[in-house]
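Asks: Sequence first, then the predicted structure, then my questions.
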Amino acid sequence: MHIPDNYLSPSTCAVIGAAMIPVWRRSSTKIKQELSKKKMPLLGICAAFSFLIMMFNVPLPGGTTGHAVGATLAAILLGPYAAVVSITIALAIQALFFGDGGILALGVNSFNMAFIMPFVGYYIYKFISLRIKGNKGEYAAAFVAGYIALNAAALVTAIEFGIQPMLFKDAAGLPLYCPYGLNAAIPAMMIPHLLLAGFVEGGVTAAVLAYIKKVSPASIYEGNEVKTKPIYALIIGLITLVPIGLLATGTAWGEWGAEEIKEMIGVVPKGMKEGINFEALMPDYSILGLSETIGYIVSAVIGVVLTVLAVRLVFIKKGKKNNPNTSY
């Protein structure tokens, strides 16, 4: 679901990106007002977890690939507003340093994965968990919430792709950007997400929630100090396992390169050909001079460090400046 640059028109990116500005501002305010200092470290941990879990690509029906996002999990642990910021930071690091998702499309990707997903997932989780009591009900709620939230984001992404050939054409009537309309984009996105990717997201959400509830219950419920060591152990474990994501072959739907597009439809749409061409430092999580596997692991380490540092710089340092007596 990481929409690259030039698949959507600049105006589409601008409108949706502008819509995210008040969401980001509101989320930032809510974090400072409502997130306790005990839970503040979880903001960076959730961003790092999201960054990592998105590196675990899984093969999907139709020869494409997909991944979990972790947005519903972040919303359950911290609330949907904190999840907005946490997932946005992960997406920004991915786009800026690894070329995973577009620069102009960052606002759109944030809308889909950092806004739609956590809010849909959070309220579905609350609705179900209040009606089915006990651990089993809580984990079932987390699973269903993760499944539905990912598919909601996939549907919105498909619509964004699908409206492009309807709205943006050249003088000859050919699409300028994404060449596939709603009749192709919606089934291509939804079928694999409904059949497999949604179950992966739901399973990850429920499993990690159960783990955190066991090793650090204060991460979920207010009480004693949040135990971060067991959660960091999970992060380290994921880093060592990220090469599993390299086993999935194929390209995620809607994330093809120009040559792949040309092979599929015979031409590269003009808007794609003449659009922005941002070169990331470590494209596709690869590092010059390192093997694919080692480069993937090193990229994971760098990504985790950058996400945690970004959270600290944006919130913890700013919080101390605004309130010298506050220590997060």
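Replies: Perfect, I can see it now.

Asks: all contacts plus neighbour counts: C-alpha atoms, from now on.
Replies: Noted.

Asks: what are the ranges of the helices in the stretch 1-150 of the chain?
Replies: Along the stretch 1-150 of the chain, the stretches classed as helices by DSSP state H, counting those that start in this stretch are 10-34, 40-53, 71-78, 80-98, 106-109, 117-129, 134-162.

Asks: looking at those, which is buried most?
Replies: With neighbours taken as mean count of other CA atoms under 10 Å, those reach their highest mean count in helix 71-78, at a mean of 28.

Asks: Does anything pack onto that helix? Which helices or strands?
Replies: Helix 71-78 is packed against helix 40-53, helix 80-98, helix 117-129, helix 134-162, helix 198-215, with contacts defined by 3 or more CA pairs under 8 Å, 6 or more residues apart in numbering; DSSP states H and E.

Asks: other SSEs contacting the last one?
Replies: Judged by 3+ CA pairs under 8 Å, 6+ apart, the packing partners of helix 198-215 are helix 71-78, helix 134-162, helix 229-241.

Asks: What of the longest one?
Replies: Using 3+ CA pairs under 8 Å, 6+ apart, the elements in contact with helix 134-162 are helix 71-78, helix 117-129, helix 182-192, helix 198-215.

Asks: One more pass at 10 Å, please.
Replies: Packing partners of helix 134-162 (3 or more CA pairs under 10 Å, 6 or more residues apart in numbering; DSSP states H and E): helix 10-34, helix 71-78, helix 106-109, helix 117-129, helix 182-192, helix 198-215.

Asks: and the comparison structure, right after this:
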Amino acid sequence: MMQKDDKTEVLIIGQGLAGTMLSYHLLKNNIAHKLIDVPKNGSASRAAAGLINPIVVKRVTKTWQANIFQPYAHALYQELEQHLNTRFYYPMPVYKLYGKDDEQFWQHRQEKEQLGDYLSVKAQHDLPQGFHQPFGYGTIHPCARLDMAHMLDAYRQFLIKNDNLIEADFNDDDLELHSEGVKWRNIKAQRVIFCRGSSDAQSRFFSHHKWNNTKGELLDVKIAGLELKSIISKGVFVMPVGPQQFKIGATYAHHWNDLAPSANKQEELLDKWQRIADLPLNVQKQITGIRPTFADRRPVTQQSDKHPQIGLFNGLGSRGGLMAPYLAKEMAMNILKQ
């Protein structure tokens, strides 16, 4: 007996940050969709520390579209927490430890770039003992920690409960393109949106893009006796994730052989940690992931010129937590108009 075709408006391939945000915005706009995904090693979304920061720390300037992305992300994550009845979004400031002339540089940048809503040049509080801060620190706000793995797991359970998730490996060769849309196995859809992160660089549909993926690594550590309610930054970031539990990151590598943790990258992170604090720690885990980025460092949210029924939502890089909610909203609105 032949299996009856199932119909939907949109197929989403991949349930990382991009796929999850797009799915939620399609849901908000009553756009029928199915999501196809099997979690894979090297996922940037699941490896990410989840630091949301609207400021480029080194240059002391706003990130691209920060005044649009940040307030929308803040509101959206809190809305999604209520929808899923769980907590994964934790607003907290970033304290940037100053070097010798940094305070004067921050003051200059704050005035020139009109960053008063994002920066406090003078230190607000004393840091815990053990941190090196001979020149003080400045504060970046509003920032946050996004527990991305927990958010993705909670949304996955929501998808399963509502019969919107298909747990299967997706092979591009199994996708049939038709004038009226696409077909995968027994599912017909008006369009398909690929959200597979770095894996899409190997796709025959998107190999023409100028990919510039990077391998990132960070450490899960225990620091006995340390309590932080902020993220500390100088060369690396130190992010509290639980009682005496922290993440230290992150590294960038443009060339790599595999996904295995690199001993030299752990050494690099620990060396930078020792420059900012005299506090012993215990490394519990080293995490790796491949950040999907393009040569121009801008995300892609567009349909294929050759195949208009195919779309790509990718290239979120290290700022995905900040950018993804608003970009997903825009993509959903474009789908709604078509």
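Replies: Looks like it arrived, so ask away. Computed from a prediction, not measured in an experiment: that's the story for all the values here.

Asks: TM-score for these two?
Replies: Comparison of the two superposed chains (TM-score structural alignment, normalised by the length of structure 1) gives a TM-score of 0.26, and 151 aligned residues with a CA RMSD of 6.8 Å.

Asks: To residue 271 of structure 1, which of the helices of the stretch 1-150 of structure 1 lies closest?
Replies: With CA to CA, the closest approach to residue 271 of structure 1 among these belongs to helix 10-34: 9.5 Å.

Asks: ok and the closest one relative to helix 71-78, angle-wise?
Replies: Orientation check (axes from the mean of the first three to the mean of the last three CA atoms, to 10 degrees): helix 10-34 of structure 1 against helix 71-78 gives 20 degrees.

Asks: now the angle from helix 10-34 of structure 1 to helix 134-162?
Replies: Relative orientation of helix 10-34 of structure 1 and helix 134-162, computed by the same axes, to 10 degrees: 150 degrees.

Asks: now the helices for the stretch 151-300 of structure 2?
Replies: Assigned by DSSP H, counting those that start in this stretch, the stretch 151-300 of structure 2 shows helices spanning 263-276.

Asks: What about residue 263 of structure 1, how many residues nearby?
Replies: 10 (other CA atoms under 10 Å).

Asks: That one and residue 59 of structure 1: what is the separation?
Replies: Separation of residue 263 of structure 1 from residue 59 of structure 1 (CA to CA, to the nearest Å): 21 Å.

Asks: hang on, the earlier thing: of the helices and strands packed on helix 198-215 of structure 1, which approaches residue 321 of structure 1 most closely?
Replies: Closest approach to residue 321 of structure 1 among these is made by helix 71-78 (22.9 Å; CA to CA).

Asks: May I see the helices and strands packed on helix 198-215 of structure 1 organised as JSON lines, with distance to residue 306 of structure 1 added?
Replies: Listed next are these as JSON lines, based on distance: least, CA to CA, whole Å:
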{"stretch": "helix 71-78", "distance to residue 306 of structure 1": "18"}
{"stretch": "helix 134-162", "distance to residue 306 of structure 1": "25"}
{"stretch": "helix 229-241", "distance to residue 306 of structure 1": "14"}
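
Asks: can you tell which of those is closest to residue 45 of structure 1?
Replies: Comparing these under CA to CA, the one sitting nearest is helix 229-241, at 7.6 Å.

Asks: so what secondary structure elements neighbour that closest one?
Replies: Secondary elements touching helix 229-241 of structure 1 (3+ CA pairs under 10 Å, 6+ apart): helix 40-53, helix 198-215, helix 292-311.

Asks: Of those, which is nearest residue 120 of structure 1?
Replies: The nearest among those, by CA to CA, is helix 198-215 at 13.0 Å.

Asks: In this structure residue 321 of structure 2 contacts residue 69, no?
Replies: Yes. Counting by CA atoms under 10 Å, residue 69 is a contact partner of residue 321 of structure 2 at 9.5 Å.

Asks: returning to what we had before: closest one to residue 300 of structure 1 among the helices of the stretch 1-150 of structure 1?
Replies: Closest approach to residue 300 of structure 1 among these (CA to CA): helix 40-53, 6.5 Å.
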